[in-house]
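Peer 1: Give me the fold of what follows.
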Amino acid sequence: MTRLRWGGSLLEEARLNGSTKLLTVAPHAVAAEETTPAGELVVNTFTPALTDKDFRVRVTSRVETGGDRVSLGEAKLVVGGGRGVGSAEGFRVLEELADLLGGAVGCSRAVTSLGWRPHADQIGQTGTRIAPELYIACGVSGAIQHLVGAKGAKRLLAINTDPEAPIVTKADYAIIGDLHQVIPALSAEIKKKKA
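Peer 2: Below is the predicted model:
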């Protein structure tokens, strides 16, 4: 099996040798398939000894959501931005496009590291794994961790000034151009069609 180490920056090949095995699978990491019974299932019942103290909850932080926007993990369309967006304010055009199309806004790890977007918007191994019908990646270079988080997307449209960017080579469709010109033009066309 492969597991994430060091905050998702390293993939480790590991083997489960014990008689009891426990696995967790990240959302959208594998496609759901019908299964056939492969053998006898052994169920071990575990009853922990808990006290009232074990059920105390302490709020350590609060995260504001994107309002009426659909959640990143459930969105059928995601507009994502990378360092190429240029600033936190640069995401306004991505938000407008996502709103016009009923989608969600996501970002790369570089963007959250710069403080432009909250971690809840991060797409990748250490963020949210997405599986939309269409992922529009704007100014995203395409680091492997980001691509792993977006591999559930049915279609990928990359908008980037670098024709050699890893995300462009993995994309189903690519627009080589400045996202700050392409996205507003795309939004304007959508508004015309909706009028």
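Peer 1: C-alpha only now, for contacts and for neighbours.
Peer 2: OK.
Peer 1: just the strands in this protein please.
Peer 2: Along the chain, counting by DSSP state E, strands occupy 2-5, 10-13, 77-81, 104-107, 134-138, 155-160, 173-176.
Peer 1: can you map out the helices along this protein?
Peer 2: With helices called from DSSP state H, the chain shows them at 92-101, 109-114, 144-150, 166-170, 179-194.
Peer 1: just those: most buried one?
Peer 2: helix 144-150 (a mean of 21; mean count of other CA atoms under 10 Å).
Peer 1: give the contact list for I130.
Peer 2: P27, H28, L72, G73, E74, A75, I123, G149, A150, K151, G152, A153 (CA atoms under 8 Å, 6 or more residues apart in numbering).
Peer 1: okay if I get the residues you listed as a markdown table plus distance to R15?
Peer 2: Listed next are the contacts of I130 as a markdown table, based on distance: CA to CA, whole Å:
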| residue | distance to R15 |
| --- | --- |
| P27 | 22 |
| H28 | 22 |
| L72 | 32 |
| G73 | 29 |
| E74 | 32 |
| A75 | 34 |
| I123 | 28 |
| G149 | 23 |
| A150 | 26 |
| K151 | 24 |
| G152 | 25 |
| A153 | 29 |
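Peer 1: I have a second one here; can you model it like the first so I can compare?
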Amino acid sequence: MIAVLVEVEDGRAALVSQEALTFARGLAGDGDSVEAVVVAAPGTDLSAVVGDCAAYGVARVHVADSAELSSYAAAAWAGVLDTAAGDASVILAGGSNRGSEILAHLATRRDLPMAANAVSARVDGSTTTLQRQVVGGAVIETMTLAASPAILTLAGHAVEPVPADAPGAAEVVTTSPAIAADDLRARVVSVTPRAGGDGASLTRAKIVVGAGRGAGGPDGFGGVDALAAKLGGVVGVSRVVTSLGWRPHHEQVGQTGNRINPDLYVPCGISGAIQHWAGCSSSKTIIAINTDAEAPMVTKAAYAIVGDMHEVIPAILAELDKR
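Peer 2: Okay, the predicted model is just below:
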């Protein structure tokens, strides 16, 4: 059995979990089933999540809805996963902040190694050979986990989420693990929505317009905001922009920010350091705007415009207005 932690986002299985379910089907051998583990507040309508799980070939959905689990507590959620996963050969989660934290707690509970940011894997008995992203995605490392179950997270956007050829039964099973008081010592006690949205919209966006040091300062994003709005996309920025306080951290793309996989990414004034590339390399098409023709982002882009973003973007907007 392959057990997958499924996160809930806007009432559906989160994109990172859809990717993990797709990856899990590829790991399943003859006779293996893919089973999902979902933690939710009591009374939560999970019909759409169960439907998503069925579409991705899940045989069984383990649901824990104890009142003690209403707010996020990594150690307690790891306890749920520990119980529901049972003797699974692989325990998997998407490489989100929560997925990574919960599986780290689980690995500690079971005194087993954990591998993060996998991009491929092959299970052979009690040994799992996998490739994973390291150094911000600049290097792919091949490693072996000589332990069962294999506990691992999937790198964001390492696979395209694809529903199964035939839906799974998605039988819903309620799990009620004992929750120790110590597991609730660190938990979310309140949530305040961030003004202007959050990183979730950036990771789901089909079009992203990026900006880096070339913006020149906090007042240099007018054209970037306008282009993103005109294209129906969102804005993403490099680490230096957030470090300088020009834009909020939830807009950051990169190793220490969001990993994106839009159909179109337009980085403006971004050199393309390894850390930033780790967050945008899954973009399907990149059109770079930069004054430096030799900048890494320009050389890696499908298309590039060599010029000042403050001159190029207004010209693009004017042309789009004509059309």
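Peer 1: Identify the residue nearest the geometric centre of structure 1.
Peer 2: I123 (2.8 Å; CA atoms, centre = their mean).
Peer 1: Return the distance of the corresponding residue of structure 1 for R132 of structure 2 relative to V70 of structure 1.
Peer 2: Mapped onto structure 1 by TM-score structural alignment, R132 of structure 2 lines up with T2. According to CA to CA, to the nearest Å, T2 of structure 1 and V70 of structure 1 sit 31 Å apart.
Peer 1: if you count what's nearby, which of those two comes out ahead?
Peer 2: V70 (19 against 10; other CA atoms under 10 Å).
Peer 1: what lines up against I175 of structure 1 once you look at structure 2?
Peer 2: By TM-score structural alignment, I175 of structure 1 lines up with I305 in structure 2.
Peer 1: Was I right to think the match of R132 of structure 2 contacts E12?
Peer 2: Yes - taking CA atoms under 8 Å as the definition, T2 of structure 1 is a contact partner of E12 at 5.4 Å.
Peer 1: Count the residues that sit near A180 of structure 2.
Peer 2: Neighbours of A180 of structure 2 (other CA under 10 Å): 11.
Peer 1: Which residue comes closest to it once chain neighbours are left out?
Peer 2: Distances taken as CA to CA, 6 or more residues apart in numbering put A76 closest to A180 of structure 2, at 7.6 Å, once the chain neighbours are dropped.
Peer 1: Report the contact partners of the match of R132 of structure 2.
Peer 2: Applying CA under 8 Å, 6+ apart, the residues near T2 of structure 1 are L11, E12, E13, A14.
Peer 1: separation between the residue nearest to the last one when sequence neighbours are not counted and A31 of structure 1?
Peer 2: Ranked by CA to CA, 6+ apart and with sequence neighbours excluded, the top spatial neighbour of A14 of structure 1 is M1, at 5.4 Å. Note on M1 of structure 1: its distance to A31 of structure 1, by CA to CA, is 16 Å.
Peer 1: May I see the ChimeraX selection of the buried members of the contacts of I130 of structure 1?
Peer 2: Those of those that count as buried under 16 or more other CA atoms under 10 Å are selected in ChimeraX with:
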select :28,72,73,75,123,149,150,151,152,153
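Peer 1: which of the contacts of I130 of structure 1 lies closest to G82 of structure 1?
Peer 2: Using CA to CA, I123 comes nearest to G82 of structure 1 of the contacts of I130 of structure 1, at 10.1 Å.
Peer 1: Map that closest one across to structure 2 for me.
Peer 2: For I123 of structure 1, the residue aligned by TM-score structural alignment is V253.
Peer 1: Show the contacting residues for the aligned partner of C138 of structure 1 in structure 2.
Peer 2: Aligning on TM-score structural alignment places C138 of structure 1 opposite C268 in structure 2. By CA under 8 Å, 6+ apart, the residues touching C268 of structure 2 are V209, G210, A211, G212, G214, A215, A288, I289, N290, M309.
Peer 1: do the same with V237 of structure 2
Peer 2: G210, A211, G212, R247, E251, Q252, V253.
Peer 1: Most neighbours of all those residues, which one?
Peer 2: A211 (30 neighbours).
Peer 1: Next one: it from T242 of structure 2, what distance?
Peer 2: Taken as CA to CA, the span from A211 of structure 2 to T242 of structure 2 is 11 Å.
Peer 1: likewise D165 of structure 2?
Peer 2: D165 of structure 2 is 43 Å from T242 of structure 2, by CA to CA.
Peer 1: element containing L92 of structure 2, please.
Peer 2: strand 90-94 (DSSP states H and E).
Peer 1: Give the aligned range of that strand in structure 1.
Peer 2: The aligned range for strand 90-94 of structure 2 is empty, by TM-score structural alignment.
Peer 1: now do stretch 64-74 of structure 2
Peer 2: Using TM-score structural alignment, stretch 64-74 of structure 2 pairs with nothing in structure 1.
Peer 1: Same question for stretch 36-46 of structure 2.
Peer 2: So stretch 36-46 of structure 2 is aligned with nothing, judged by TM-score structural alignment.
Peer 1: if I pick the residue lying closest to H119 of structure 1 once chain neighbours are set aside, what's in contact with it?
Peer 2: Leaving out its chain neighbours, the residue that sits closest to H119 of structure 1 by CA to CA, 6+ apart is T112, at 5.7 Å. T112 of structure 1 sits next to P118, H119, Q122 when contact means CA under 8 Å, 6+ apart.
Peer 1: Make a markdown table out of these and add distance to R92 of structure 1.
Peer 2: Below are the contacts of T112 of structure 1 laid out as a markdown table (distance: CA to CA, whole Å):
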| residue | distance to R92 of structure 1 |
| --- | --- |
| P118 | 14 |
| H119 | 17 |
| Q122 | 16 |
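Peer 1: Specify which member of these is nearest to L101 of structure 1.
Peer 2: Using CA to CA, these come closest to L101 of structure 1 at Q122, 19.7 Å.
Peer 1: Would you confirm that that closest one contacts S108?
Peer 2: Yes - here Q122 of structure 1 reaches S108: they are 5.5 Å apart, a contact under CA under 8 Å.
Peer 1: what's the distance between the match of I123 of structure 1 and V234 of structure 2?
Peer 2: From V253 of structure 2 to V234 of structure 2 the distance is 12 Å (CA to CA).
Peer 1: What of R25 of structure 2?
Peer 2: 32 Å.
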